[in-house]
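Trainee: sequence first, then the predicted structure, then my questions.
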Amino acid sequence: MAERQLGARSARRRLSRIAGVCVIVAGFAFMSCPPPAAAGPRPDRPRLCATEPAPPTGSATTPPPITSGSDVWSFVSEPGLHPQRVTVTAHEPGTARGKIFVGPYAIGAPVVGQTGALISDNSGDPVWFRPLPSPDLQNADFKVQTYHHPRTGKTQPVLTWWQGSIAIPPTYTNLPGGAPEPGGCYYIYDNHYRLLKTVFAHHGFYPDEHEFLLTRRGTALFIATKPVPMDLTPYGGPKDGAILDSEIQEVDLETGKLVFSWDLLDHLDPAESEVSASDAATSGGVWDAFHLNSIDEGPRGELLISLRNFWAIYDISRRTGQIRWQLGGKESDFTFSPDADFYWQHDARFGPDGKISLFDDGCCNQPDGTPEQESHGLVLDLDFDDRRATAARTYYHQPPLFSASQGNTQTLSNGNKFIGWGQSSYYSEYANAGNTEGNGSENLLYDAKLPGSNISYRAFRNKWVGKPYYPPSAAAKTENGHSVVYASWNGSTQTRAWRVLAGPDPDSLSVVERHAERTGFETAIPTDDPGPYFQVKALDKEGRVLKSSDIVTLAH
């Protein structure tokens, strides 16, 4: 479709900004004149970032995590790890290969287990867990991507995620709920769990948790956010307010330089928002008019973006920066067949044959009497000749779910769909044919429920081979008069069995168990040998030693 001529609409969307003055909004100083590019670490010297939460701004503190009980994993060999324990409610043949990737946290309730980045298998057992030191720190958009090295042409699988603090009241009330607090960043880890890169935003924006996408060009596309001071009275908000602006940024991963940016305030009219500017009164005077929550790149370099609070998806020419078409919202270029419309949507993705997939939250707080919809995965067929969107596939849950925020619809390599239910505590996999409202169990292949009030912004199924650079962990205890050795290797996907060595001193160890099958994250291996020194060796499927643990002593 040719790029549309925006004309008066483009002019109306371009907003003048207050220039040359520093304004204080909700306890933060914002420069309305363009700030210099954010200073970050040298790209060839990555460092840990966002290791402490943002200072609280609200009236209450976040409750401490629940780190014991039946809903939490605890391990003898890894006493510092307490990931959530999910309940698998369905597991049928036909699921795609791969592990499950989530970033558990909670809103308005204690998180069960630690927050962090968690890989699990189909049984719900942890595979790798990287905990965070505070429930006010979260990981989001945790997944496997391919890192393309532009200089060498080589590629490698990597783990990527956002890390930082999310504005969750009543702990954080300076920004709209779900916005990133200052201080976040993006991580890239290799399959040995070593830090490769940390990525930061430019133009004084904050790295945003909603999207971090690696490209074939050796760059990263992501969402960056910041409040911009603005008189909101034309929209029904405060005069000394601010609007939460978002910018699509693309950074060269080798140099750290910004190579592309596209600012929402330069192209879109906040008056099209479905969120009242009066809501700024509860978020430090900042209005979340747009809420940009996903970016996808098409085969010709076009960008697909989702604006939750506009109920709209846009196709943007990366070359010219013009909007090619709009799907949904107050000025949609398309009409909708029954079951094709969506509200508060997330995770818009290009699909084959002109299709678009997304997660339709469908609720809540509908304005103007708009009916609430049951949340579901949605695939739309776009007819560009008639400018009409038709529901090609839908994916509903049983019991019905109503997710007020977050969520994603991932297309898997075998055509299945993996659904992260966002603010509802589930993730699921469906056969490609999907189902219809009221038939949520049809074509459901896999389903798991997170404990307590735990949720994950998105959930993914990805293929992953983890080869930790660090050694396995071991512990030994006396239980009922016998020695029990506990073995684990956080992140190893190749370990199939364990070999146990024991002896009276560290220099005189011999094999006491040649091949103990791995049983979940941690394997308990009884032995009659009194030790008191023990060591374990991780074995692959061929029985070869992958790596040895440190030598540990028996605890009574």
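Mentor: Perfect, thanks for sending it. Numbers count the residues shown, from 1 in each chain.

Trainee: going forward, measure contacts between C-alpha atoms and count neighbours the same way
Mentor: Fine.

Trainee: isn't I295 right up against F222?
Mentor: Yes - at 7.3 Å, I295 and F222 qualify as touching, with contact defined as Cα atoms under 8 Å.

Trainee: mutual contacts of the two, please.
Mentor: E211, L213 (Cα atoms under 8 Å, 6 or more residues apart in numbering).

Trainee: ok, structure two:
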Amino acid sequence: MRRFGWLLALAACGGGDDTGADGVPDTTDTDTPGTGETTPTPNEPFRLRSASIHPPESDKVYLVQQLDVETNHPSTLTARITDGNGVVRTITWTAASDSHAVPILGLHALETYSVEVSVESAEGEVLTAEPIVFQNGPLPEVFPTLDLYYRDPARVEPGYVLAAPWSSGLGRVITVLDDEGVPVWAFVPAGDWKSPNLTARGVAGLQGETVPEISWLGETVHRFAVDPEGDDIPLDFDGLHHEALPLPDGGIYLLSSEPLDISDYPLDYSFTLFGDVTIANHIAHRVTADGTTIETWSMADRIDPRRIGFDSAELIGGTETYDWGHANAIVVDESDDSVLVSMRNQDAIIKFSRATGDIRWIFGQHGGWSPAFQPYLLTPTGDDFQWQGHQHAPALLPGGKMILFDNGNHGRANPYSDENLGATYSRVVQYTIDETNWTAHLDWEWSRTLTGALNSAALGNADPLPQGNVFATFSYLYSEDDVSNEALGRGTVSTRLIQFSPVDQATVFDLAVYGPADTSGWLVDRALWLPTLYGDSATVTVSD
């Protein structure tokens, strides 16, 4: 057995009338000969045949338990889960079935729980089983240190953190944390995951040249793949990177990279050297659920492939290809059927029509754009306006508002200007874009963490939450409050996951993710704050 807490079973007391002394139906029944199934007669009384809790079959998933319930007629299922402090979570699954196999999520490592299972028939009859008591299993052996700096229970938005930390020297894990920063689910993948997202069945993300979807019980239920195996859905392009944005219809938006030969490309930032080179051109794709590519947009066909930003004249590690644009996110604007692509090394976000591919606007500094692109540049307004530098993760809000994570690399400067924009620090920014007057206004910015401004050298995320707070991922941190991670006794790089209020700039949740000294540390790309883990499949209430 792989972990402890294995058989966490229920059996109701038997009786001559198939009902126990407590009124609960016996959990055994007679199988139909030769089928292994039971066939109730139309008039057979509603019965709860069995209920059990056990670890999932997958040896890669942790902290989740599987609840199996059998009834003789279709029923809806409810589980009341009581922890050691008397806190009760009630989960009611919406789908009716006579055979339930569902995940119990939100459990802490090594904690003991009592679960009361009840089922309700279509006629409204409710049967309740004897409580099942079990101890949950441990965390994976390889897991980052989680250090909760601060939490304001009155102001933090309820929910869960979905993150996929990785360490080049230690390993990787996909995990879910509760709003106290405590792990409640973990999965150990074979390779690093990027761009994790919640799906109806679990989580999906980008893993090398594949996009797997993993159920909460640790099963691979779907996978797009460049080199398909078994039931994989084949993709007709390679070079996947940065983005895997699932769609409700089972399709997906993806970013890929392909080499593109360019003449007279700038090879330095003073524009004294030019050459014939190969750049990485980034392409956005829309793919259907069966792997058919139905839309493709080449970024080199939309903007000038000879315009550069800082880091555009650098080779991608181990290659002879220049990192021209470094696209890192796709956003879909349903309001006008358009697509946005964030291009880090261009310090720009490009919006274009999904139907025609025509540019709508360019959000970023004005230097270096040829006359053909000048009409698409948004005009900044306001006294304190400052463009972003090497941004990540734009997110759209109603009213033309856009939130993004501004890494601030190179002091937000660009090679086409001598302007010194000051110290390099990272921030979360909200802008308002007026597409009638072609302007951009800075609404607010936030960088006031509990340890001062942070410099997130790469990666990052900023997500607006339902009640108005914002959740930010500050990754690739080498120091905090001007003290290096090494001096703090940590691995080289670390991450901070912070929820804050843009109204009064207050931090309401701050969690550090790091590794032990003399290691590379831990990084997180695009952690998400999820209001629920069950989506529409279940409702969850909590009471003391």
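Mentor: Structure's in. What do you need? This structure is a prediction, so every number in the text was calculated from the model and none was measured.

Trainee: give me the TM-score for this pair.
Mentor: Put the two chains on top of each other and the TM-score (TM-score structural alignment, normalised by the length of structure 2) is 0.60; 357 aligned residues with a Cα RMSD of 3.2 Å.

Trainee: tally of neighbours for R9 of structure 1?
Mentor: If you count neighbours by other Cα atoms under 10 Å, R9 of structure 1 ends up with 12.

Trainee: list the contacts of the strand or helix carrying it.
Mentor: In the assignment (DSSP states H and E), R9 of structure 1 maps to helix 7-13. With contact meaning Cα under 8 Å, 6+ apart, helix 7-13 of structure 1 is reached by L265, D266, H267, L268, D269, P270.

Trainee: again, only using 10 Å
Mentor: 6, 14, 264-272, 322-323 (Cα atoms under 10 Å, 6 or more residues apart in numbering).

Trainee: residue in structure 1 matching S342 of structure 2?
Mentor: Correspondence of S342 of structure 2 to structure 1, assessed by TM-score structural alignment: S306.

Trainee: so the helix holding R9 of structure 1 corresponds to what in structure 2?
Mentor: Residue span in structure 2 matched to helix 7-13 of structure 1, by TM-score structural alignment: none.

Trainee: buried stuff in that helix?
Mentor: S10, R13 (16 or more other Cα atoms under 10 Å).

Trainee: one more: stretch 254-261 of structure 2?
Mentor: Neighbour counts over stretch 254-261 of structure 2 (16+ other Cα under 10 Å) mark L254, L255, S256, S257, E258 as buried.

Trainee: how far off centre is stretch 445-462 of structure 2?
Mentor: From the chain centre to the centre of stretch 445-462 of structure 2 is a distance of 19 Å (Cα atoms, centre = their mean, to the nearest Å).

Trainee: and I330 of structure 2, that one's in a strand?
Mentor: Yes - I330 of structure 2 sits within a strand when classified using DSSP: H, G, I helix; E, B strand; the rest coil.

Trainee: could you measure from S494 of structure 2 over to A453 of structure 2?
Mentor: 15 Å (Cα to Cα, to the nearest Å).

Trainee: try V331 of structure 2
Mentor: 27 Å.

Trainee: nearest to I350 of structure 2 among the buried residues of stretch 254-261 of structure 2?
Mentor: Nearest to I350 of structure 2 among these is L255, at 14.1 Å by Cα to Cα.

Trainee: can you tell me the closest non-neighbouring residue to the closest one?
Mentor: A284 (4.7 Å; Cα to Cα, 6 or more residues apart in numbering).

Trainee: can you check W529 of structure 2 too?
Mentor: Leaving aside its sequence neighbours, W529 of structure 2 sits nearest to V161 (Cα to Cα, 6+ apart; 4.6 Å).

Trainee: with adjacent residues omitted, what lies nearest to the residue positioned nearest the centre of structure 1?
Mentor: For structure 1, D141 is the residue whose C-alpha lies nearest the centre (Cα atoms, centre = their mean; 1.6 Å). For D141 of structure 1, ignoring the flanking residues on the chain, the nearest one in space by Cα to Cα, 6+ apart is W161 at 5.3 Å.

Trainee: what of F418 of structure 1?
Mentor: The shortest distance from F418 of structure 1 to any residue other than its chain neighbours is 4.3 Å, reached at E429 (Cα to Cα, 6+ apart).

Trainee: so who does the aligned residue in structure 2 for the one you found touch?
Mentor: In structure 2, E429 of structure 1 lines up with Q499, judged by TM-score structural alignment. Q499 of structure 2 makes contacts with 151, 155-157, 449, 462-465, 469-473, 506-511, 529, as judged by Cα under 10 Å, 6+ apart.

Trainee: can you check A340 of structure 1 too?
Mentor: So A340 of structure 1 contacts 328, 360, 378-381, 388-394 (Cα under 10 Å, 6+ apart).

Trainee: tell me the spacing between it and S357 of structure 1.
Mentor: 11 Å.

Trainee: try C22 of structure 1
Mentor: According to Cα to Cα, C22 of structure 1 stands 42 Å off from S357 of structure 1.

Trainee: more neighbours, these two?
Mentor: Using other Cα under 10 Å, the more surrounded residue of C22 of structure 1 and S357 is S357, with 26 against 13.

Trainee: gap between that one and A280 of structure 1?
Mentor: In this view, S357 of structure 1 and A280 of structure 1 are 31 Å apart by Cα to Cα.

Trainee: residue in structure 1 matching F405 of structure 2?
Mentor: Per TM-score structural alignment, F405 of structure 2 is aligned with F359.

Trainee: now that match. Nearest residue, chain neighbours left out?
Mentor: With Cα to Cα, 6+ apart, the residue lying closest to F359 of structure 1 is G377, at 4.7 Å.

Trainee: what number of residues lie near R307 of structure 2?
Mentor: With other Cα under 10 Å as criterion, R307 of structure 2 counts 18.

Trainee: scratch that, S263 of structure 2
Mentor: 12.
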